[in-house]
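Participant: pasting the structure only:
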């Protein structure tokens, strides 16, 4: 999910709210509009951050804010129907975003080298003359960039360099 998807959904919800006088579509349009606006602002303040991560952050923050609003309205004895409806929509969007993130994380983890493969690659780097962690990591990056977990690689490189 990205900003383009949010904009498309927002436009559809706005059209549905106009033609059907559907309050559900109006609530969806309101929620998507806020999420979209906050995500665009956050994207400007944090350039280079994945849009999915920004959307997840925004939906989590807005969900917390709406939950507080529902509590405050209830405490004051006022109707919280609109806020509850929007909270349900926001929760659904947040769940969808987190599901996509979990799937991407699983795919990334599946594509990473195993610890045994990483150990073999680090051993080859040491055998090729890398005598310190920096040299090992430089060779590892040159040959396997994006295919290993950096924290695991550093731990294994420290162990390999200590053995030499």
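Facilitator: Structure received. In this text, all values refer to a predicted model and were calculated from it rather than measured experimentally.
Participant: from here on, contacts and neighbour counts on C-alpha atoms
Facilitator: Will do.
Participant: Look at residue 82 and give its secondary structure.
Facilitator: With DSSP: H, G, I helix; E, B strand; the rest coil as the basis, residue 82 sits in helix.
Participant: residues near it, how many?
Facilitator: Neighbour count of residue 82, defined by other C-alpha atoms under 10 Å: 13.
Participant: And here is the other one:
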């Protein structure tokens, strides 16, 4: 099955998914945030085929989310570390973690999100940086941007009425 490209869309969600939209990509970034950096570590953690892992790592490097660094010359071996763009994906992972915990909780979670100082579980909440207000339906809405199609403008106008 051929993957659809979103690179020509004007939507930030679609453009972001162009680079991290495959589930393996998000899990690779998750593992990188947990400290995994070497090919064999990713392969062992995920159980992904070596060909699929190599493709996903290369795509994440090409997208500027991971950086390849050689750690051994003979034989040549690389590690993969998060770039600034990769580290900036952390809030997205935290939000996905919280959403999954709320709606599809595992029987026994293998990881907890805790406050670094107290060790207490945290409950993530997205807020607007300037107002501190939650980014929920009560306080926010999507409005058409400059490149919105007529169809999208109509849809959002009806939705926001």
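Facilitator: Right, received. Where do you want to start? Just so you know, these numbers come straight off a predicted model, no measurement behind them.
Participant: TM-score them against each other, please.
Facilitator: TM-score for the superposed chains, counting by TM-score structural alignment, normalised by the length of structure 2: 0.23, backed by 62 aligned residues with a C-alpha RMSD of 5.0 Å.
Participant: What residues does residue 68 of structure 2 make contact with?
Facilitator: Residue 68 of structure 2 sits next to 61, 78-81 when contact means C-alpha atoms under 8 Å, 6 or more residues apart in numbering.
Participant: Which parts of structure 2 are strands?
Facilitator: 66-72, 77-82 (DSSP state E).
Participant: can you tell me which residue is nearest the centre of structure 1?
Facilitator: In structure 1, the centroid-proximal residue (C-alpha atoms, centre = their mean) is residue 53; its distance is 2.8 Å.
Participant: Residue 91 of structure 1 - nearest residue in space that isn't next to it in sequence?
Facilitator: residue 63 (6.8 Å; C-alpha to C-alpha, 6 or more residues apart in numbering).
Participant: my read: residue 90 of structure 1 touches residue 61, true?
Facilitator: No: look at residue 90 of structure 1 against residue 61 with C-alpha atoms under 8 Å: they stay out of range, at 10.4 Å.
Participant: that older thread, now that we have the contacts of residue 68 of structure 2, which one has the most neighbours?
Facilitator: residue 80 (24 neighbours).
Participant: was I right about that residue contacting residue 60?
Facilitator: No: with contact defined as C-alpha under 8 Å, residue 80 of structure 2 does not reach residue 60; the gap is 9.5 Å.
Participant: so what sits against both of these two?
Facilitator: Joint contacts of residue 80 of structure 2 and residue 60 (C-alpha under 8 Å, 6+ apart) are residue 66.
Participant: where along structure 2 do the helices fall?
Facilitator: Taking DSSP state H as the criterion, structure 2 carries its helices at 12-20, 23-33, 39-46, 50-62, 84-87, 90-103, 150-160.
Participant: Between the ones you listed, which one is closest to residue 72 of structure 2.
Facilitator: Among the helices of structure 2, the nearest to residue 72 of structure 2 by C-alpha to C-alpha is helix 39-46 (12.8 Å).
Participant: re the thing from before, where does the residue nearest to the centre of structure 1 sit, in terms of helix or strand?
Facilitator: Counting by DSSP states H and E, the element that carries residue 53 of structure 1 is helix 51-75.
Participant: re the thing from before, buried deepest among the helices of structure 2, which one?
Facilitator: helix 23-33 (a mean of 18; mean count of other C-alpha atoms under 10 Å).
Participant: got the contact list for that helix?
Facilitator: Residues contacting helix 23-33 of structure 2 (C-alpha under 8 Å, 6+ apart): 19-20, 42, 45-46, 53, 56-57, 60, 80-82, 86-87, 90, 93.
Participant: Is residue 91 of structure 1 in a helix, a strand, or coil?
Facilitator: Of the three states, residue 91 of structure 1 takes helix under three-state DSSP.
Participant: residue contacts, residue 68 of structure 1?
Facilitator: So, once contact is read as C-alpha under 8 Å, 6+ apart, residue 68 of structure 1 ends up touching nothing.
Participant: still on that earlier bit, of all the helices of structure 2, which one is nearest residue 71 of structure 2?
Facilitator: helix 39-46 (11.7 Å).
Participant: Report all helices and strands that the closest one contacts.
Facilitator: Secondary-structure packing of helix 39-46 of structure 2 (3 or more C-alpha pairs under 8 Å, 6 or more residues apart in numbering; DSSP states H and E): helix 23-33, helix 50-62, strand 77-82.
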